[in-house]
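Asker: any chance you could fold what I've pasted below:
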Amino acid sequence: MSYDYIVVGAGSAGCVVAARLSEDPTVRVLLLEAGPPDTNPWIHVPLGYGKLFDHPVLNWRYKTEPEPHMHDRRISQPRGRVLGGSSSINGLVYVRGQREDFDAWAAVGNAGWGYDDLLPYFRRAEDQQRGADEWHGAGGPLAVSDATGPHPLCDAFIAAAAQAGHPVNPDFNGATQEGAGYFQTTSRRGRRCSAAVAYLRPARGRRNLEIATDAHVRRILFEGRRAVGVEWIGDGTTRRSQATREVILSAGAIGSPQLLQLSGVGDAAHLAALNIAPVHHNPEVGANLQDHLQVRTVFRSSRANTFNDDMRSPLRMAKVGLDYALRRKGPLTVSAGYAGGFFRLARAGDGRPDVQVHFITFSTDRMGDRLHPFSAFTASVCPLRPDSRGHVRITSPDAATAPEILVNFLSTPKDCADIVASLELVRQIMAQPAIAPFIAGELLPGVGVADAVQLLDYARETGGSIYHPSCTAAMGRVVDASLRVSGVEGLRVIDASIMPAVVSGNTNAAVIAIAEKGAELIRRSA
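Answerer: Below is the predicted model of the structure:
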């Protein structure tokens, strides 16, 4: 069981890395995924993500420690445990982030990671429905598509944003991110395009690529300071596989620092206390955890044109099913953000959008719960560049024990001010004439929640993750600009954990670009 490369984790990054490395027929690649194959039908129906938020098999179902600034609530951190990883259970929204995000990575010493450096990898990955241009690529593995159809509520939201003084933007990944519009999604013809679908399906026939599912990696094997393989569990049997060139961790912002620590790379005193022999002391492993906070506003609709209404009527429910089965259109093709936008808050800032709004034509008490039994829609707010930092830290030498996760949401004055301003911004948009005829009233937070103190308390009581954990093995702290783990040999990390700071938007597109670049760095070094 010897390979040139072993890739741990078949998520958004691992699928890309394994597929690109195996394009060279002279190397052998092993891809290990802790979860099962992506055969569950709800994975491939875009709106099926609602069935996967708390799936007992396809989801790691992580929860944070009691968050001290969120009324000591434990916040859900769903992560994909299936071929395709979180790209198989996410909300499908295709957003790259802002030019300034990546330029800031390069500015702090990570040469080759500025926006102009990464744009070719975004374009290489992309099969843009609208065709290729300066910003987009066509013919790549990852399908990126427009919404399958407009919706009156979404049109009204976009028009209301314009009336509130924000531009209309048909392409959040083009020349500028700012404005309101429809989101594009990683789908094609009404089917999810996960990293497994995009990258692994075309590669599965290669004789030099072996894919093992239900394969839980327990630790990295070292000889001295060199990574030489991994130990993993498959079919109830402990196995060891050797890597003659490199081990690549693509287990995500929770899984990768967990595996580094389990293998002796982390804070030496903490590891020794768990009877783990330190290989390399670096207290930054698992530190610097960042995530985006999401707080929802819900409005009762004056018209029965929401997905809530579709699901309350057997006749309309049947029409939704037929529309999807026969034409691959309708509500089942909708992502976690049908429309939305990127806006500047009405405070002194750096001149670029600092809040994202996801607008969806249904409502629930909590994402993944049953829809409300009345007409309503949702606009959630997500401040883009949080100051709050947390950590991922193992509490046991057993890989089956989930690590301690603390995001530390709303732990700084800036983050508190941003969430209040974001909620006020949504109210300003919803007060505009274009959308007023559709609103029967504000359900959440409700008109009784009026001032900044009340809005902040509402955010602490109801807010949660929008599922963008990152930065726990950051460039300049844990890995170098080639994504090699500092202090050891033969080991890289390629996933969201290497971000020096979380991007201003959804993270999946950036992770795929990181993996495209990471795979090329490996091939160049070989």
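
Asker: when you work out contacts or count neighbours from here on, use the C-alpha atoms and nothing else.
Answerer: Will do.

Asker: where along the stretch 301-450 of the chain do the strands fall?
Answerer: 339-343, 355-360, 376-383, 390-393, 404-406, 439-444 (DSSP state E, counting those that start in this stretch).

Asker: list the helices and strands the fourth one packs on?
Answerer: Taking 3 or more Cα pairs under 8 Å, 6 or more residues apart in numbering; DSSP states H and E as the contact definition, the neighbouring helices and strands of strand 390-393 are helix 252-262, strand 287-289, strand 404-406.

Asker: name the stretch among those that sits most buried.
Answerer: Mean neighbours per residue, mean count of other Cα atoms under 10 Å, is largest over those for helix 252-262, with a mean of 27.

Asker: show me what whatever helix or strand comes next after that helix is in contact with.
Answerer: Later in the chain than helix 252-262, the nearest helix or strand by DSSP states H and E is strand 265-266. With Cα atoms under 8 Å, 6 or more residues apart in numbering as the test, strand 265-266 has contacts from Leu260, Pro278, Val279, His280, His281, Asn282, Pro283, Glu284, Val285, Gly286.

Asker: ok, now with 7 Å
Answerer: With Cα atoms under 7 Å, 6 or more residues apart in numbering as the contact definition, strand 265-266 has outside contacts at Leu260, Pro278, Val279, His280, His281, Asn282, Pro283, Val285.

Asker: in CSV: those, plus distance to Leu21 and secondary structure.
Answerer: As requested, those are exported to CSV (distance: Cα to Cα, whole Å; DSSP: H, G, I helix; E, B strand; the rest coil):
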residue, distance to Leu21, secondary structure
Leu260, 22, helix
Pro278, 30, coil
Val279, 27, coil
His280, 27, strand
His281, 30, strand
Asn282, 29, coil
Pro283, 31, coil
Val285, 26, coil
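
Asker: here's the other one to compare against:
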Amino acid sequence: MAEFDFVIVGAGSAGAAVTDRLSEDGKYSVCVLEAGGSDLNFWIWVPVGYGKAFYNKHINWMYYTEPDPGLNNREGYWPRGKVLGGSSSINAMVYIRGQHADFDDWKAMGNTGWGWDDVLPYFKRSETNDAGADAFRGGDGPLHVSSMTKYTHPLCQNFFKASEQAGFKFNSDFNGADQEGVGHYQITAKDGFRMSTARAYLARAKKRSNVTILTKAHTKRILLENSRATGVVYESGGREQTVSARREVILSAGAVNSPQILMLSGIGDGAELQSKGIASAVHSPAVGKNMQDHLGLDHLYRSKVPTLNQQLYPWWGKLAQGIRYVLTRGGPLALSLNQAGGFVKGNPDCERPNMQLYFSPVSYTKAPKGERPLMNPDPFPGFLFGMQPTRPTSRGHLELKSTDAFEPMAIHPNSLSTDHDCKEMIEGCKLLRKIAAAPAFQEVIDSQIAPGPDVKSDEDMLEDVRNRCSTVFHPVSTCRMGTDKTENVVDQRLRVYGVDGLRVVDASIFPTVTSGNTNAPAIMVGEKGADLILEDTRNT
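Answerer: Model (predicted):
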């Protein structure tokens, strides 16, 4: 049996950061188990390849939810990264940390050491911002964050002007002193290529002699001896194998897979586990519970002026942009789907922004099967304008379908199950129409395609939301951090309650979902989690 100081399950957004930091000084041996394979894939590295990675089973878990009552019993699609870099290798690359108050909320919930002032140094340590370092931004970290303003479409200026006409300010940096306002999104990219955590962290970690990275290694369960984690059982090439951890096992498998591995190891709600034929080793009723996610909705418009559709729909347009990308690493192929957006208050009574906006100068009314058609947009000029409430109150859960580690979890999002969330989705729809009605947008809008002018009342808007809205792929909190072990899974140092030598370090520990895209805070958790592990190791 192979033995290492640390065994990390998952080489994704947080796991890659943990791997790099734990192995940095060469004192400790680290083994990483990744269920997926290499990230050396054209559609991963080219930013617009996000559309191809969206339904690629070779690099994507491609989960589906159970029928969701709040979405008129529709099944939701949940892409999650199954590859080195995890979801950072297949996401839309938008770099958003969240509001300062999000983390102060975590601290106020009893999570000492997780306030904004505590986590800011880890955000900065992780980052090289191409705009330069300052009091809020990092300048020499492994994760490169790029401004793409020179390649964004001219229609972004109409979005900014319309938003200002509707009463919302321009903000040049959502990750600086204040998140509120509209502006350009920055993305995790460098030199025209995606900057996943595989590229940022694992590329340097794998050069070290004290690091072993095993791909196509599907973790089945954690080995426990006298309530201590001692290793991991995984399957590779059809054979079951075991790896031993002298110091700790660290779960960084994400908000879906980390709780699944805990449950398969006998850590979870005792009665639920026994009903599935699993002996309860540690009764931890919050495993898989408290799940939070963002729901978003797009409004689709036909445009009076050219959009990216005219550049990317015809074959000669695809060819031209492909040549441009090869020669310059620039143009629309080097960008994320979301070129602009912002964070605004949906109503004057809000103390802080409660809506995230997305603007995309491209449209697609018909999606080819198995593809998110960023390179196959509509033949007519069009654009998408969307929103998501930032702090939903609905809570979902995960449960095992069986004891088979290869069978996906049953995902119950429980979307729009609170009046608060329904009200905010209606508020968001009205907000989109308010901005669309501004003169700067009216001069370029030909007509609204979806939901269409007939959707006017609150009831009609909510029904449209239930029929069309979807996750924006930010599931968190399924191994929540908190002080009460009956309601949470890990403590403030990310140690699993009831088990020695076991931690969870990924987005599943978020006490609440952050106000925006969750990849940057997941990486921060990896950075901070590594420091907590090293501190505790040195003190033992």
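
Asker: got a TM-score for the pair?
Answerer: After superposition, the two chains reach a TM-score of 0.98 (TM-score structural alignment, normalised by the length of structure 1), with 524 aligned residues with a Cα RMSD of 1.0 Å.

Asker: which of the contacts of strand 265-266 of structure 1 ranks first by neighbour count?
Answerer: Val285 (27 neighbours; other Cα atoms under 10 Å).

Asker: what residue of structure 2 matches up with that residue?
Answerer: Counting by TM-score structural alignment, Val285 of structure 1 corresponds to Val287 in structure 2.

Asker: mind putting the helices and strands packed on strand 390-393 of structure 1 into JSON lines with distance to Ala132 of structure 1?
Answerer: Output for these, formatted as JSON lines (distance: least, Cα to Cα, whole Å):
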{"stretch": "helix 252-262", "distance to Ala132 of structure 1": "30"}
{"stretch": "strand 287-289", "distance to Ala132 of structure 1": "35"}
{"stretch": "strand 404-406", "distance to Ala132 of structure 1": "40"}
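
Asker: ok but Asn111 of structure 2 is inside a strand, no?
Answerer: No. Going by DSSP: H, G, I helix; E, B strand; the rest coil, the assignment for Asn111 of structure 2 is coil, not a strand.

Asker: so it touches Gly482, yeah?
Answerer: Yes. Contact criterion Cα atoms under 7 Å: Asn111 of structure 2 and Gly482 qualify, at 6.0 Å.

Asker: which of the two has more residues huddled nearby?
Answerer: Using other Cα under 10 Å as the criterion, Asn111 of structure 2 and Gly482 rank with Gly482 on top: 24 against 19.

Asker: from Leu312 of structure 2, how far off is that one?
Answerer: 48 Å (Cα to Cα, to the nearest Å).

Asker: repeat for Thr230 of structure 2
Answerer: Taking Cα to Cα, one finds Thr230 of structure 2 at 53 Å from Leu312 of structure 2.

Asker: with Ser147 of structure 2 instead?
Answerer: On the measure of Cα to Cα, Ser147 of structure 2 and Leu312 of structure 2 end up 22 Å apart.

Asker: ditto for Asn467 of structure 2
Answerer: From Asn467 of structure 2 over to Leu312 of structure 2 (counting by Cα to Cα), the distance is 28 Å.

Asker: quick one, which of these two is more surrounded?
Answerer: Leu312 (24 against 14).

Asker: helices along the stretch 301-450 of structure 1, start to end?
Answerer: 307-312, 314-327, 413-430 (DSSP state H, counting those that start in this stretch).

Asker: out of those, the one nearest Gly337 of structure 1 is which?
Answerer: Closest of these to Gly337 of structure 1 is helix 307-312, at 13.5 Å (criterion: Cα to Cα).

Asker: that closest one vs structure 2, average distance?
Answerer: When structure 2 is superposed, helix 307-312 of structure 1 averages 2.0 Å from its matched positions, counting by mean Cα distance after the TM-score superposition for structure 1.

Asker: if you count neighbours, what's buried in that helix?
Answerer: Phe307, Asn308, Asp309, Asp310, Met311 (16 or more other Cα atoms under 10 Å).

Asker: burial measure for the nearest residue to the last one once chain neighbours are set aside, as a count.
Answerer: Pointing back at Met311 of structure 1 there. Nearest residue to Met311 of structure 1 in three dimensions, chain neighbours excluded: Met317, at 5.4 Å (Cα to Cα, 6 or more residues apart in numbering). Applying other Cα under 10 Å, we find 15 residues neighbouring Met317 of structure 1.

Asker: and the counterpart of Met317 of structure 1 in structure 2, how close does it get to Ala200 of structure 2?
Answerer: Aligning on TM-score structural alignment places Met317 of structure 1 opposite Lys318 in structure 2. The gap separating Lys318 of structure 2 from Ala200 of structure 2 is 29 Å, by Cα to Cα.

Asker: same question, Asp500 of structure 2
Answerer: In terms of Cα to Cα, Asp500 of structure 2 sits 30 Å off from Ala200 of structure 2.

Asker: look at these two and report which has more neighbours.
Answerer: Remark: of Asp500 of structure 2 and Ala200, Ala200 carries more neighbours, 24 against 18, as counted by other Cα under 10 Å.

Asker: now do the SS call for the more buried one.
Answerer: Ala200 of structure 2 ends up helix, using three-state DSSP.

Asker: map it onto structure 1.
Answerer: So, by TM-score structural alignment, Ala200 of structure 2 is matched to Ala198.

Asker: confirm for me that its match is in contact with Pro141.
Answerer: Yes. Using Cα under 7 Å, Ala198 of structure 1 is in contact with Pro141, at 4.9 Å.

Asker: how far is the longest helix anywhere in structure 2 from where the chain is centred?
Answerer: Counting by DSSP state H, the longest helix found in structure 2 is helix 519-538. Average the C-alpha atoms of helix 519-538 of structure 2, do the same for its chain, and the two points are 17 Å apart (Cα atoms, centre = their mean, to the nearest Å).

Asker: and it, what's buried?
Answerer: Buried-residue list, helix 519-538 of structure 2, by 16+ other Cα under 10 Å: 519-531, 533.

Asker: which strand runs longest in structure 2?
Answerer: Looking across structure 2 with DSSP state E, the single longest strand is strand 239-251.

Asker: and that one, which stretch of structure 1?
Answerer: Residues 237-249 of structure 1 are where strand 239-251 of structure 2 lands, counting by TM-score structural alignment.

Asker: residues in contact with that stretch: which ones?
Answerer: In contact with stretch 237-249 of structure 1 (Cα under 7 Å, 6+ apart) are residues 1-9, 227-233, 256, 490-494.
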